[in-house]
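Student: Sequence unavailable; structure follows:
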C-alpha cells in the first residue's frame, strides 16, 4: 500500500458489475481500482502491470476457473491476497476457494458496506467470509461432509474422487484396480487426470493434498 491507499484489481467478465463495483470502491476513501481483467489469462499480466494490494476475483471466468487463477497467484505472489466475489454459494466452491488460497469469500449481492469491509480487512492481512458462510465453514470442517472427496475437490469426477481417497489410503494402482473391479490401465488414467486437476506432479503430492483435507483415514 502506498500512503495508506489500497490498490485493487478487479477480475470479472461482466462489465456492468465491474463498473458498479469500481464505483462503490472508489467512493470510499483509501480505496482505488488500479486495474481490471476479464479473463483468468489476463490476470498475471494485469498483476505485473498494476501492482495491486488486493485482487477481487470471480469464480467463473470465460477461459477457466477463478480458482486456478487464485492458485497461481498464491504461488507466484504469496503476499497478494485474493477475495472471491462470486454467484457460487455451494459448499464445494467455498472449500475449493479456501484450498486455492483465497483470503475471503463473499457472494454477489452482499451489501456495499460488507464488500468495503471485506476489501479493507483482506488487504490488511485478515480473512473475511459472509456471516452465513463463516458458520458453514465451521460445519464443513467439523462435520462428516469433510469426508466427501467430491465436495472437497469439486473438479474431480465421482470415480476420480474415489480413486484419490484410495490413493491417500496408500493403495497402489494394482490394489485400487482390484478394489474397484476395473483394469489397472483405467486406474492409471484416473490418476493422471487427478494429477492434472489438482496441479500436482507426484503421487506423494496428491496424497498430501488429500490427507490435508481429511481423506485417506483408514480408521473410519
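Tutor: Everything's here; your move. Everything quoted here is computed from the prediction, not taken from an experiment.
Student: Going by C-alpha atoms from here, please, whenever you check contacts or count neighbours.
Tutor: Noted.
Student: biggest helix in the chain by residues?
Tutor: helix 184-198 (DSSP state H).
Student: In terms of secondary structure, what does it contact?
Tutor: Judged by 3 or more CA pairs under 8 Å, 6 or more residues apart in numbering; DSSP states H and E, helix 184-198 is in contact with helix 158-168, helix 173-180, helix 203-212.
Student: For that helix, buried residues please.
Tutor: 184, 187, 188, 190, 191, 192, 194, 195, 198 (16 or more other CA atoms under 10 Å).
Student: Next one for the comparison:
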C-alpha cells in the first residue's frame, strides 16, 4: 500500500510569534509538514537546496535580503517550487511585482485558514491566487516611477531616518530608540540596501524629497 507523499513546507518570516502560529496551523493540515522556519533572507537559497521543500511561505520584510529579492533568486533556481507570499503589505504594485517574479500566490497576514489552504493546495499553478483583502486594495500606478522598495521601509527604519534627518548621531539614535548602536547600524545597512543609497547626505536628501518619513 503506497503512502501519500508529505508536502514539505518552509516558512520565511522574521516575526517568531507569527511564524510559530502559522506553523501550528499548517501542521494541522493533512499531509503537510513544516520543515523549518527561516528568519534571514540571506539563508533561504542554501536551506532550500538542503531541505528540498515543496512549498515556501515568504514574507516581504525580512532580515537580510527582502522577500522580493529572495523570490527572484529562488524562482530562478527552483522552477517547481510553490511560492506563496504572506505579508502585511497590500499595495497592488507589490502584488504585481511578486507575480512577475514568479510567485504563485499572494496572501495578506490576515488571510483566513481557508485561504491558506487554497494557496497551499493550489492545483492550477498558472493561476495567481490572492487573498480577498487584495481585491479591495486601491491600485497604485506603477508607471509613476514608483519604488516598491520604498514600501518595504519598516516603521522602525522610518524612526531611524527621522532621527538622522534631525542630525542625530548613531549614539543618540540608540538612546532614543532604546537599543544598541550595533542594532542602529543594522537598520542603516538595511535602509541603504533597500534604497541603494550609501552616502549619508544623499540618503537624507532622498528621504526628505520622496516623503518617506
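Tutor: Nice, I can see it. Note that this is a predicted model, so its numbers are computed, not measured.
Student: now, of the helices and strands packed on helix 184-198 of structure 1, which is deepest in the fold?
Tutor: helix 158-168 (a mean of 22; mean count of other CA atoms under 10 Å).
Student: need the helices and strands packed on helix 184-198 of structure 1 in JSON lines with distance to residue 142 of structure 1, can you?
Tutor: Output for those, formatted as JSON lines (distance: least, CA to CA, whole Å):
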{"stretch": "helix 158-168", "distance to residue 142 of structure 1": "18"}
{"stretch": "helix 173-180", "distance to residue 142 of structure 1": "28"}
{"stretch": "helix 203-212", "distance to residue 142 of structure 1": "14"}
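Student: which one of the ones you listed lies closest to residue 127 of structure 1?
Tutor: Across these, residue 127 of structure 1 has its closest neighbour in helix 203-212 (19.9 Å, CA to CA).
Student: Between the buried residues of helix 184-198 of structure 1, which sits nearest residue 103 of structure 1?
Tutor: So of the buried residues of helix 184-198 of structure 1, ranked by how close each gets to residue 103 of structure 1 (CA to CA), first place is residue 198, at 19.4 Å.
Student: Closest one to residue 101 of structure 1 out of the buried residues of helix 184-198 of structure 1, please.
Tutor: residue 198 (13.5 Å).
Student: Provide a list of residues in contact with the closest residue to that closest one other than its chain neighbours.
Tutor: Take residue 198 of structure 1 and drop its neighbours on the chain: the residue closest to it by CA to CA, 6 or more residues apart in numbering is residue 206, 7.4 Å away. If you count contacts by CA atoms under 8 Å, 6 or more residues apart in numbering, residue 206 of structure 1 has them with 164, 168, 195, 198, 200.
Student: Rebuild these as TSV, extending it with distance to residue 145 of structure 1.
Tutor: As requested, the contacts of residue 206 of structure 1 are exported to TSV (distance: CA to CA, whole Å):
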residue	distance to residue 145 of structure 1
164	16
168	17
195	23
198	20
200	24
